[in-house]
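S.K.: Fold the stuff below for me.
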Amino acid sequence: MTSPELSPAAAIRLHLPAWAIRSLDGRGGADHAGPAGPAQIGAVLAVLDAAVMSKAPHAGAWANRLALAAAATTVARNGRPEDEAALRDLVAVGAVPPAGPAAPVLGAYLWLAAGSPGPRWGDLPRLISGLGARTDGLPDALTQALATAAERPCPLAAAVAALQAVLAVRPGRGALALWAADIVLVRWLGWAYGLPLVTFGLPQGRVDLAALAAAEDGAGLAGVVLRGSARMLDRFALLGHRAAALQAVRPRLRARAAGQVIDRLLARDALSVAGVRDLIPERAARRLFDRLVALGAVRELTGRPTARLYGL
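M.R.: Predicted coordinates for the structure are as follows:
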C-alpha cells in the first residue's frame, strides 16, 4: 500500500506527537534524550516516513542540507577544521566531485541523500574504501555484511548490526560506522532517498559507539533515533515554510527560465550563479537572485561580496 501524497501545506505541518518526545529533556529540546520505547520509535519513524514519502517540493534541499550538516559534524569529530559553510563551498563552487581531505565523508553523505541505497548498493565498496577501509577484500566484505544487517527484523537492530560489522574490523573508523548505520537503516525503511538519521541524532562531543552497538535490539540507539527525527522534522518544517515563500513569488518573476531556477533551488542545498549558467545568462542570473533575496524568497548564505551562494 503506497503512502498518500501530501500537499505542501500539509507536509509543513508534520510534527511529532507530544507523547512520542516525552523522553527528550524537560525543555523539549532535541539535544538530550533519555530512554525511548518501541511505541515512541514507531511513532517518530512513521512521521519521518510521511515526510519522506510526501514528495514535498523542498525534499531535495532538505535531504542535501541534512547531508551537509551530518558531514560537517563527522569531520569535526575527526578533528578536521571544515565547517558546514566550508563544505557547502566544496559542493557549490569547488571541483566536481568535491576534492580535499573532507571530500570522502562529504561525498558519502551526499550519495546517501541522492537516492535509495538499495538500487545503488554496488557503489558501496568504493565509498567504504574512501572512508578508510581500503584493505584488500574488506570493502566487498563489509558491503555484504551491511546487506545482511539490513535483513534484521527490526530497523534499530539492523542499524546496530551495521555498527557492529564496521567496528569489528575498523574500531577507529567512527565516520564509516555511523554512515553504515544510516544507509542500512534507510535501506530497511525503503525510503526513496536517504537521511543521516543516526549521525544527525548523536549528541555533540565524543560518543562511545561501542556502547551504542552493545544492545543487539537497538535499545542504545533508540534515543539517538528519537533525537535525530525531532531535529530533522524541525528542519523539514522550517524549509517547508521557506519553500512556500519561494513558490509564492513564481508569478511575479519575468526572467527567462526563472521557474527552472526555482525548481533547482528547491532541489539543492545551495546554488551559485555559475550553477544555473545552463539555464540563464550570468548577468540575468545575478539580477534574478538579487530579486529573490529582496523579496525574502531565498537567502544569501555566505555573506561574501563575491562567489555568493543562494538557498532556502
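S.K.: only C-alpha atoms for contact and neighbour calcs from this point on.
M.R.: OK.
S.K.: And the residue lying closest to V249 once chain neighbours are set aside, how far from E151?
M.R.: Spatial nearest neighbour of V249, chain neighbours left out: A297 (7.2 Å); criterion: Cα to Cα, 6 or more residues apart in numbering. Counting by Cα to Cα, to the nearest Å, the gap from A297 to E151 is 43 Å.
S.K.: next one: N78
M.R.: 30 Å.
S.K.: On the three-state scheme, V75 is what?
M.R.: State at V75, reduced to three classes by DSSP: H, G, I helix; E, B strand; the rest coil: helix.
S.K.: what's the burial count for it?
M.R.: 22 (other Cα atoms under 10 Å).
S.K.: next up, for comparison:
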Amino acid sequence: MRKPRATPVEALPMLPPLPGWITAAPAETLAAAAFRSGAALAHLGLATAAGDVPMALLRDRLALSAAEVCAGIAGRREGARGLRDALHLTKAGDDPGPAGRVLWQWSQAAARPISVAHLARALAGVAPERIALCLDAAGPTPVDRAALVLEAVLTETPRAETAALILADAVLAKSLGGTYLLPLLSLALKARDLRLRGDDLRLACHRAVFAGAGQALPMAGDLARAAARLRAVVPKLRAKAAMRAVDLFLSRDALAPAALAREMPDNLSDRAARRFCERLVELGVLRELTGRDTFRLFGV
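M.R.: Coordinates of the predicted model:
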C-alpha cells in the first residue's frame, strides 16, 4: 500500500481570522464592547491551542510590540529596530538605556510563568505586596479586572505606565487561565486612554483587547508557518545540536550570533554561530533584522 505523501510545509493553513460577525459587531456601549472583546479572546485561545504556534516566540514578539507602544507613550520614538538594538547590543551588566529597559521589562515579564516573584524581578521598584494585590483583582470579566488594575496603579503612580500595562496584561492572562503573560491589552491603548477612569477606561480596555487579538492572530499564523519551515531544514544542517539552536530562535524575538554562542558554548563558537545564522538566512528560514553588515541580529 502506497504511503500518503507528506503535506508540504508551505501548505500549512493560516490560523482562522476573526469571524465577520465579531469584527462587524458594534462597540459603542460597554456591554457591546465587552461582548466583542470576549468573543475575540475566545477565538484567539482556540486558534492558538492546536500546538503549531511557537508560543514563547509569539509572547516575545508581542512583548516587542507592547514595548514600542510604551516607549511611544513615554515620548520616545526608537521603534522596534531601536528597541532591539538597545537591548541586544548592550554588553551584559551595562545599562541598556530607557528604551532598552522598557523592552527588557516586557520580555522578562512574558518569558516565565506569572508569579509575584517573577513580576517583582521584572518590575523593579514595584512592591511584591502591590503585585500580589493586582493579581488577585476581582471583576465581572477578565478585561474588567485588567482595567481595575490599570486604574489603581496609574492613580497611585501616574507615570508608571509600563508597570501598569504589564500588570494589567498579567491579570488579563491569569484571569483567562493562562500561565504566561501574553501582551494584548497593551498593544492598542493610547496615552489618552490611560488618563480615563471608571467605565470610560473599561470601554477603552475592551476595545484595546479586541484590537490586540486582531494583531496577535495573523502574527501567530505567520510564526506557525515560519516555525514549520525552520524545523524542516534541521536535517540539512551540519552544526551539532542544530535543533537546540532552532529551539532558541523559536523562543526569542531576536538573537545576536554571540548570544547564540553563549547559549551553546559546547557546540558553537562566535564564528560558527555567525555562519550558522547566515546559513539559515540562505535557506530562507531566518531573517537578518537590522539591515547592517555588522552588529547584526537574527530572528524568525
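S.K.: TM-score for these two?
M.R.: With the length set by TM-score structural alignment, normalised by the length of structure 2, the two chains reach a TM-score of 0.83; 284 aligned residues with a Cα RMSD of 2.7 Å.
S.K.: just to revisit the earlier point, need the counterpart of the residue nearest to V249 of structure 1 in structure 2.
M.R.: Aligned by TM-score structural alignment, A297 of structure 1 pairs with V285 of structure 2.
S.K.: Doesn't that match belong to a strand?
M.R.: No. Counting by three-state DSSP, V285 of structure 2 is not found in a strand; it is coil.
S.K.: I'd like to know how many residues surround it.
M.R.: So V285 of structure 2, with other Cα under 10 Å, has 19 neighbours.
S.K.: residue contacts, it?
M.R.: V285 of structure 2 sits next to 226, 229-230, 300 when contact means Cα atoms under 8 Å, 6 or more residues apart in numbering.
S.K.: so which of those is the most crowded?
M.R.: Most surrounded of the contacts of V285 of structure 2: other Cα under 10 Å gives V300, at 26 neighbours.
S.K.: T141 of structure 2 pairs with which position in structure 1?
M.R.: T141 of structure 2 maps onto C154 in structure 1, with residues paired by TM-score structural alignment.
S.K.: three-state assignment of the closest residue to that match other than its chain neighbours?
M.R.: In this structure, C154 of structure 1 finds its nearest non-sequential neighbour in D217, 7.6 Å apart by Cα to Cα, 6+ apart. At D217 of structure 1, secondary structure determined by three-state DSSP is coil.
S.K.: swap in I22 of structure 2?
M.R.: Strictly by three-state DSSP, I22 of structure 2 counts as helix.
S.K.: Tell me the counterpart of it in structure 1.
M.R.: Counting by TM-score structural alignment, the partner of I22 of structure 2 is A20.
S.K.: ditto for G97 of structure 2
M.R.: Superposed on structure 1 with TM-score structural alignment, G97 of structure 2 falls opposite G100.
S.K.: what do you get for Y180 of structure 2?
M.R.: Under TM-score structural alignment, Y180 of structure 2 pairs with Y193 in structure 1.
S.K.: Make sure its match is actually in contact with L110.
M.R.: No. The pair Y193 of structure 1 / L110 is not scored as a contact, 10.3 Å apart, by Cα atoms under 8 Å.
S.K.: Can you give me the neighbour number for A158 of structure 1?
M.R.: Neighbour tally, A158 of structure 1, other Cα under 10 Å: 28.
S.K.: Please apply the same query to the one 3 residues further on.
M.R.: Taking other Cα under 10 Å as the criterion, the count of residues near A161 of structure 1 is 28.
S.K.: can you pull the contacts of V293 of structure 1?
M.R.: Contacts of V293 of structure 1 (Cα under 8 Å, 6+ apart): 299-300.
S.K.: element containing it?
M.R.: Assigned by DSSP states H and E, V293 of structure 1 belongs to helix 282-294.
S.K.: got the contact list for the helix or strand following that helix?
M.R.: Toward the C-terminus, helix 282-294 of structure 1 is succeeded by strand 299-300 as the next helix or strand (DSSP H and E). Strand 299-300 of structure 1 has contacts (Cα under 8 Å, 6+ apart) with 293, 308-312.
S.K.: taking those residues one by one, which sit in helices?
M.R.: Counting by DSSP state H, these place V293 in helices.
S.K.: Going by distance to A237 of structure 1, which of the contacts of strand 299-300 of structure 1 wins?
M.R.: L312 (11.9 Å; Cα to Cα).
S.K.: Distance check, that closest one against P281 of structure 1.
M.R.: 22 Å.
S.K.: again, but for G223 of structure 1
M.R.: G223 of structure 1 is 49 Å from P281 of structure 1, by Cα to Cα.
S.K.: got the residue ranges for the helices in the stretch 101-250 of structure 1?
M.R.: For the stretch 101-250 of structure 1, applying DSSP state H, counting those that start in this stretch gives helices covering 103-113, 124-130, 138-149, 155-169, 174-189, 197-201, 209-212, 219-248.
S.K.: Present these as JSON lines; the columns should include distance to K55 of structure 1.
M.R.: Output for the helices of the stretch 101-250 of structure 1, formatted as JSON lines (distance: least, Cα to Cα, whole Å):
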{"stretch": "helix 103-113", "distance to K55 of structure 1": "14"}
{"stretch": "helix 124-130", "distance to K55 of structure 1": "26"}
{"stretch": "helix 138-149", "distance to K55 of structure 1": "27"}
{"stretch": "helix 155-169", "distance to K55 of structure 1": "23"}
{"stretch": "helix 174-189", "distance to K55 of structure 1": "16"}
{"stretch": "helix 197-201", "distance to K55 of structure 1": "19"}
{"stretch": "helix 209-212", "distance to K55 of structure 1": "32"}
{"stretch": "helix 219-248", "distance to K55 of structure 1": "12"}
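S.K.: What lines up with G45 of structure 2 in structure 1?
M.R.: By TM-score structural alignment, G45 of structure 2 lines up with D49.
S.K.: tally of neighbours for S54 of structure 1?
M.R.: 18.
S.K.: what do you get for the one 5 residues further on?
M.R.: Residues lying near A59 of structure 1 (other Cα under 10 Å) number 23.
S.K.: Give me the nearest residue to it, chain neighbours excluded.
M.R.: A267 (6.8 Å).
S.K.: Help me confirm that the one you found comes into contact with K55.
M.R.: No. Counting by Cα under 8 Å, A267 of structure 1 stays clear of K55, with 11.4 Å between them.
S.K.: These two: who's more crowded?
M.R.: A267 (20 against 17).
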